[in-house]
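Q: pasting the sequence and the predicted coordinates here, then a few questions.
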Amino acid sequence: MHVLNLTPIVALNCEVLDKIWFGKNVNGEASVRPGRAAAQAPPDHASPSRDGDLLSMAIFQHTIPLRCLWYLSSLPMSALVSVDPTVSWPGKNLEVHLYKTSFGACAAFLANYDTSSWAKVPFGNGQYDLPPWSISILPDCKTEVFNTAKVGQLPRLHPTMLHHLAMEIFYLWPYSDTPYRCGVEFVVSCYVHQVFALVSVDPTVSWPGKNLEVHLYKTSFGACAAFLANYDTSSWAKVPFGNGQYDLPPWSISILPDCKTEVFNTAKVGAPRFHRKMTPVNSAFNWQSYNEQPSASGGESSITTAALLEQVGVTRDSSDYLWYMTDVNISPNEAFLKNGQYPVLTAMSAGHVLHVFVNGQLLGTAYGGLDNPKLTFSSGVKLWAGNNKISLLSVAVGLSNVGLHYKTWNVGVLGPVTLKGLNEGARDLSKQKWSYKTGLKGESLNLHTATGSSAVKWSQGSFLSKKQSLTWYKTTFSAPAGNDPLALDMSSMGKGEIWVNGKSIGRDWPGYIARGNCGSCNYAGTFTDSKCRTNCGQPTQKWYHFPRSWLNSGGNFLVVLEEWGGDPTGISLVKRT
């Protein structure tokens, strides 16, 4: 990491910083701003700073301290984010926070908590005088650049003088040169004198036509700024103002910082849209599969009780998965066994996903949404006479961390769970005996690791499982050459989790489809989230990134857990260009 040495920068003082700010390097030569050729850099003789001597102007004597503070305070960022502070108390009501890294970056905050007396704070090789109840910032652990009690010591200048100085400075070149003098991001600051109009007077508001509105800011010392608005959502408008007319697109506002020149219109931003390009970088993966069987009552379980339990209270967040298992006995005399009108199994869950298995077969899946994670699964179910195994696999997709009393929000099957269509009518399964098992078998065997994967027999070739729930897939691949970011295109899969060399890159859910209308795009009028939608009918996410630093130079181990059922042959490794 390159660390910027603050000492020479502080010694050069703020005049140097202003030369940099206004397009000059530390030698006073014209500097080149990012994205602009050297031949286009403005020559020194065109500079409004009189050979860079910005300190000779009163207006810059006022503004320099603020810019220097911002600049200098931003320099020790590497120290602030790299280490925890060392805190010391060199005296009564005194405190020092020191940030110092092994690579030389250093920053310090000195505090005087006394509410009435100045204090001399010993630090480093010297002492620092701090006013009562104040903090000083030393971005290089030597030079005090700011104290919270000394803000009011900045010079105060009369607005009239500021206006005339601003006029002198900023009208020395045509408006078209403004971005080159101040940088595109500082165009607004080049109209300092117009700011005084905005903060010195209340606007005069007029309505020159239907759906048109003008806000005029004009001071007694000549500063002027205006905002023209067209509130029509479908038609352009000619807005009369001053000695001319201005064409405004529908639902837009134009800014005239000098009451003459339109420098910005909200509908003419024309921001470029960047479309990422994802390119496959390898041949098809050679997959192997392992099918996990649904857990059932009577097997290994952690808890058995005559109640439905909250999921996280059982799993303690050790797994996203919790099995709810029970038995249902069906009499041979049940009418549905003869007429084929199968009973309906209904299960209500607090969220987030529920897979329902009956006698080892997947009956169906339901999931909640962002607005309401709760869900209800209901489906006809084919049962046979005698004992039937009901297995509900509840899946959490994360824990709530925001919202009113979010710690009390529940996850899992809390019921009721009912079976309707029996001779007895409806049977409430909620209060019968339930068994619980945390996690999947593949999780306990660590199938996502190269070592753990050897614990089971995998299928491949023509025996490869596709479109089957609770299936594990594994393969190996070589790291592609280059430094382009890498990702997996998972659009052929449903929902699950991905591991690269034993490290989880996260849960994937390409089966979650973006709904809505992706028609024409028009932002005019009151904004709603239904405007200008894209990629309707597509997965909300199909590319899943992983860092190159996780890859080995040789073979790499890739494992995918698929909950719903997908086709692994559609997975591809892609790079972003």
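A: Great, that's in hand.

Q: make it CA atoms for all contacts and neighbour counts henceforth
A: Noted.

Q: looking at it, Asp129 is touching Asn112, isn't it?
A: No. Assessed by Cα atoms under 8 Å, Asp129 is found out of contact with Asn112, at 9.4 Å.

Q: ok, these two, which is more surrounded?
A: Comparing Asp129 with Asn112 by other Cα atoms under 10 Å, the one with more neighbours is Asn112, at 25 against 13.

Q: which residues outside stretch 332-351 are in contact with it?
A: 367-368, 373-386, 394-396, 410-423 (Cα atoms under 8 Å, 6 or more residues apart in numbering).

Q: ok, now with 7 Å
A: By Cα atoms under 7 Å, 6 or more residues apart in numbering, the list of residues contacting stretch 332-351 from outside reads 367-368, 373-382, 385, 396, 410-423.

Q: buried among the residues you listed? Make that a PyMOL selection.
A: Buried residues among the contacts of stretch 332-351 (16 or more other Cα atoms under 10 Å), as a PyMOL selection:
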select buried, resi 367+368+374+375+376+377+378+381+382+396+410+411+412+413+414+415+417+418+419+420+421+422
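
Q: mind listing what's buried along stretch 188-196?
A: Residues of stretch 188-196 classed as buried by neighbour count (16+ other Cα under 10 Å): Val188, Cys190, Tyr191, Val192, His193, Gln194, Val195, Phe196.

Q: before we move on, what about stretch 276-287?
A: Neighbour counts over stretch 276-287 (16+ other Cα under 10 Å) mark Met278, Phe285, Trp287 as buried.

Q: next one: the nearest residue to the last one once chain neighbours are set aside from Gln361, what distance?
A: Just to be clear, that refers to Trp287. Excluding the flanking residues, the one nearest Trp287 by Cα to Cα, 6 or more residues apart in numbering is Thr475, at 5.0 Å. Distance, Thr475 to Gln361, using Cα to Cα, to the nearest Å: 27 Å.

Q: again with Phe274
A: For Phe274, the distance to Gln361 - Cα to Cα - is 45 Å.

Q: dropping in the other structure now:
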Amino acid sequence: MGVAEVVAGIVVLWLAVCTAAAAGSGRWRSEEGWGVQGEVTYDHRALVLNGTRRMLFSGEMHYPRSTPEMWPRLIAKAKEGGLDVIQTYVFWNVHEPVQGQYNFEGRYDLVKFIKEIQAQGLYVSLRIGPFIEAEWKYGGFPFWLHDVPNITFRSDNEPFKQHMQRFVTDIVSMMKHEGLYYPQGGPIITSQIENEYQMVEPAFGSSGQRYVRWAAAMAVNLQTGVPWTMCKQNDAPDPVINTCNGLICGETFVGPNSANKPALWTENWTSRYLIYGNDTKLRSPEDIAFAVALFIARKNGSYMSYYMYHGGTNFGRFSSSYVTTNYYDGAPLDEYGLIWQPTWGHLRELHTAVKQSSEPLLFGTYSNFSLGQEQEAHIFETESQCVAFLVNFDQHQISEVVFRNISLQLAPKSISILSDCKRVVFETAKVNAQHGSRTAEEVQSFSDINTWKAFKEPIPQDVSKAMYTGNQLFDHLSTTKDETDYLWYIVGYEYTPSDDGQLVLINVESRAHILHAFVNNAYVGRIHGSHDGPASIILSTNISLNEGPNNISLLSAMVGSPDSGAHMERRVFGIRKVSIQQGQEPEHLLDNELWGNQVGLFGERNHIYTQEGSKRVEWTTINNLAYSPLIWYKTTFPTPAGNDAIALNLTSMGKGEVWINGESIGRYWVSFKAPSGNPSQSLYHIPRQFLNPQDNILVLFEEMGGDPQQITVNTLSVTRVCSNVNELSAPSLQSQDNEPAVNLWCQEGKQISAIEFASYGNPVGDCTNYGSGSCHAGSSDSVVKQACLGKSGCSIPVTTDKFGGDPCPGIQKSLVVVASCG
């Protein structure tokens, strides 16, 4: 029996046993016979699991953006970082790429991913959507949905609702069949229907309002046994919970739309996704922590989810328009699964500080009052416990406040958490967690020209041999079905030269992302757009034509399909207008000439990026082909030793796609420089699971031109760690020590091999630029080396006793240590 038949059978089985939901209730009970009994409810303060309110920290991870072999370590590091929940979207277009044909294998094994989370003792928030956006191609919709007659996406439209309900039902039934909902003893405690619909709802008028009500009712009637949420949907119908997405939900969230619903934050953006042509924009750990603490303090927030906690890699062609192959590389766990410090460590301290005050936060009486013009206090208090959040909104000045007869200094834009409303246990603006520096070490070069082979992509010129012909310019995505980035437009042109030899100009207007133009097999130019640029790109260039017949071949290229906005099914892409102009004569429009369309590349159709497919073409040496457009390159390389993450450095290339042993590791575009002058992304992740024990086949399709001899294979690891802790800092909540300490540790498999710098006193600078100050304990270096060298981690108390006495009485002291890991 096929997967599709299995899913269909599950659906029938579960429709037979489902009963109607209790409308308007915030209570979901387990069904009879599930074995382990459980219940998920909610009230105005929190989600309630088996009768207990819970303070929950969650992190988003997407199973298709990593490999099954990576999942256990990613989940373990998330748990170690203080998370309780892993949140993920469900990706319709990977599971049903062809209508009625399901795929839950490999990276798409949703059940395996959820069971791994359960095995490590964490919960799951399942965001079924099925529209997800997520910087994922077509917003997660399979492209065949575009071709359903009379369909209007995300509206009160019967064809759309029918397909949406079928898929959501199939996923819910699969989860029930596997016993994965909490009332069944599984880890899933919430599900999400739709995604940020409020952003587009006005475009649909009353149809949008009806659709929201329908989607909510459809989801609830599936009887999952857990609450449903709608993010960025202030009018989410009862019992569905409206949740917040954004950077500062402590300020922007309007709050739950019902008195019995809790404040949940489903997306706290840990950075910004990167697009080609932009520089990386990281979000500081101080800012993330401030936002979380403010949401708890101001909104009584009890569920906070980081988007992303691990971003991963957009393998293949799954990124949306202009989005890079790496995804949220600056998240607490980076693209490769390495811990991104100090973000990961700073948030872990926050999670511990909050959870140790869970009782007053979840059950205490709340009050707040002003401490100054830009300062405020938020207190949660029971008869026996108290916690206070003291907020300073002033972004430039330290604020001195008095709270319950305690004098405190609040750092600029900070929140101090006071356990028992007396003792500072965490300050959002004071980062004591170690910093880490990720480095890329070259382990393989391809400088030997003899190791490379090349194949020149043929330029189609004959309209009669094209896949499709017509007297019009066809839409790009409607023609390719989004199964390739490329679509050729081919036309013939009869040219009669003028007597005065006037220049001939070709003008091409396209709504695709890149355009390459060839005339009689000769390359005449290209142009590309950008994420925030005009919708149309225009190529206007002089060309040489032969007297009589000429062949014009235009290659339209997309860098991902759209992922958001109203009426995606109506969007038009590709070449929209072509004209030839001779001198001052009127332009000759070619739009209604006989055009031929060729879908994709010859190399794609023949799978020449695979071992078998590569035998179908004749590869040559790369002499004189470097920096030429539309070239396929092939070579081999050995698997690097060890367990460090691996990446290709493609700085020398232009734009294209890379395959390792037939697996696409994604698009690259290093020739599109950011304002800094650097590529938006130059390193491209190769999961070790894509590699053979020894030799591996590397194939690139280079679209614009580059030098493959300068490509290198690199390993990535955290080779340098640093910490800067003040003697007045709160002790780490991860240890039993009563004094502040510098805590350093290397990633798994590495040890502290050298101490680059150590100073107890008043060192200057930070972990990137440091030096000794006017006060320096002479024993600093020896004390730190004795404590740390040769160990995977070490802890050094920031006390005078540890360093043999006070080197400078009356001066506030810190300890800065910079160490190498190897």
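A: Cool, got the structure. No experiment lies behind these values; they were computed from the predicted model shown.

Q: which residues do Asp129 and Asn112 of the first structure both contact?
A: Shared contacts of Asp129 of the first structure and Asn112 (Cα under 7 Å, 6+ apart): Ala119.

Q: mind putting the buried residues of stretch 188-196 of the first structure in a markdown table, secondary structure and distance to Pro179 of the first structure included?
A: Formatted as a markdown table, those follow (DSSP: H, G, I helix; E, B strand; the rest coil; distance: Cα to Cα, whole Å):
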| residue | secondary structure | distance to Pro179 of the first structure |
| --- | --- | --- |
| Val188 | helix | 10 |
| Cys190 | helix | 9 |
| Tyr191 | helix | 12 |
| Val192 | helix | 14 |
| His193 | helix | 17 |
| Gln194 | helix | 17 |
| Val195 | helix | 18 |
| Phe196 | helix | 21 |
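
Q: the residue nearest to Trp287 of the first structure - how many residues pack around it?
A: 15.

Q: repeat that for Phe167 of the second structure.
A: 21.

Q: aligned to it, what sits in the first structure?
A: Counting by TM-score structural alignment, Phe167 of the second structure lines up with no residue in the first structure.

Q: which strands or helices does the one helix or strand Phe167 of the second structure maps to pack on?
A: In the assignment (DSSP states H and E), Phe167 of the second structure maps to helix 158-177. Other elements packing on helix 158-177 of the second structure under the criterion 3 or more Cα pairs under 7 Å, 6 or more residues apart in numbering; DSSP states H and E are helix 3-17.

Q: circling back to that earlier point, tell me the contacts of the residue nearest to Trp287 of the first structure?
A: Phe285, Asn286, Trp287, Gln288, Phe557, Leu558, Val559.

Q: wait, doesn't the third one sit right on Gln460?
A: Think Trp287 of the first structure. Yes. With contact defined as Cα atoms under 7 Å, Trp287 of the first structure and Gln460 form a contacting pair (6.5 Å).

Q: Lys413 of the second structure pairs with which position in the first structure?
A: Aligned counterpart of Lys413 of the second structure in the first structure: Trp251 (TM-score structural alignment).

Q: what about that match, neighbour count?
A: Neighbour count for Trp251 of the first structure, taken as other Cα under 10 Å: 22.

Q: cool, Gln786 of the second structure as well?
A: Residues contacting Gln786 of the second structure under the criterion other Cα under 10 Å number 11.

Q: now name the helix or strand holding it.
A: Gln786 of the second structure is part of helix 780-788, with elements assigned from DSSP H and E.

Q: which residues in the stretch 301-450 of the second structure form strands?
A: Assigned by DSSP state E, counting those that start in this stretch, the stretch 301-450 of the second structure shows strands spanning 303-310, 365-372, 375-381, 386-392, 399-403, 406-410, 414-419, 423-427, 435-445.

Q: of those strands, which approaches Gln120 of the second structure most closely?
A: Nearest to Gln120 of the second structure among those is strand 303-310 (16.6 Å), distances taken as Cα to Cα.

Q: which helices and strands sit right next to that closest one?
A: The elements that strand 303-310 of the second structure packs onto, with contact taken as 3+ Cα pairs under 7 Å, 6+ apart, are strand 56-61, strand 264-269.

Q: make CSV from the ones you listed and add distance to Asn724 of the second structure to it.
A: Listed next are those as CSV, based on distance: least, Cα to Cα, whole Å:
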stretch, distance to Asn724 of the second structure
strand 56-61, 27
strand 264-269, 26
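
Q: pipe those into CSV and attach mean neighbour count and distance to Thr480 of the second structure per row.
A: CSV is the format used below for these (neighbours: other Cα atoms under 10 Å; distance: least, Cα to Cα, whole Å):
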stretch, mean neighbour count, distance to Thr480 of the second structure
strand 56-61, 25, 30
strand 264-269, 26, 33
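
Q: closest to Gln461 of the second structure out of the ones you listed?
A: strand 56-61 (45.4 Å).

Q: which residues in the first structure does the closest one match up with?
A: By TM-score structural alignment, strand 56-61 of the second structure lines up with nothing in the first structure.

Q: could you do stretch 741-751 of the second structure as well?
A: Under the alignment (TM-score structural alignment), stretch 741-751 of the second structure falls on nothing in the first structure.

Q: same thing with stretch 466-479 of the second structure?
A: Here stretch 466-479 of the second structure aligns to the first structure at residues 301-314, judged by TM-score structural alignment.

Q: can you check stretch 627-646 of the second structure too?
A: Under TM-score structural alignment, the match for stretch 627-646 of the second structure is residues 467-486.

Q: in the matching stretch, which residues are buried?
A: 467-474, 476-477, 479-480, 486.

Q: cool, and stretch 391-404 of the first structure?
A: Of the residues in stretch 391-404 of the first structure, Ser391, Leu392, Leu393, Ser394, Val395, Ala396 count as buried by neighbour count, 16+ other Cα under 10 Å.

Q: of these, which is the nearest to Ile64 of the first structure?
A: Ala396 (54.3 Å).

Q: residue in the second structure matching that closest one?
A: Matched by TM-score structural alignment, Ala396 of the first structure corresponds to Met558 in the second structure.

Q: so what's that match up against?
A: Residues in contact with Met558 of the second structure (Cα under 7 Å, 6+ apart) are Asp485, Tyr486, Ala512, His513, Ile514.

Q: can you rerun that using 8 Å?
A: Counted by Cα under 8 Å, 6+ apart, Met558 of the second structure has contacts Ser321, Asp485, Tyr486, Ala512, His513, Ile514.
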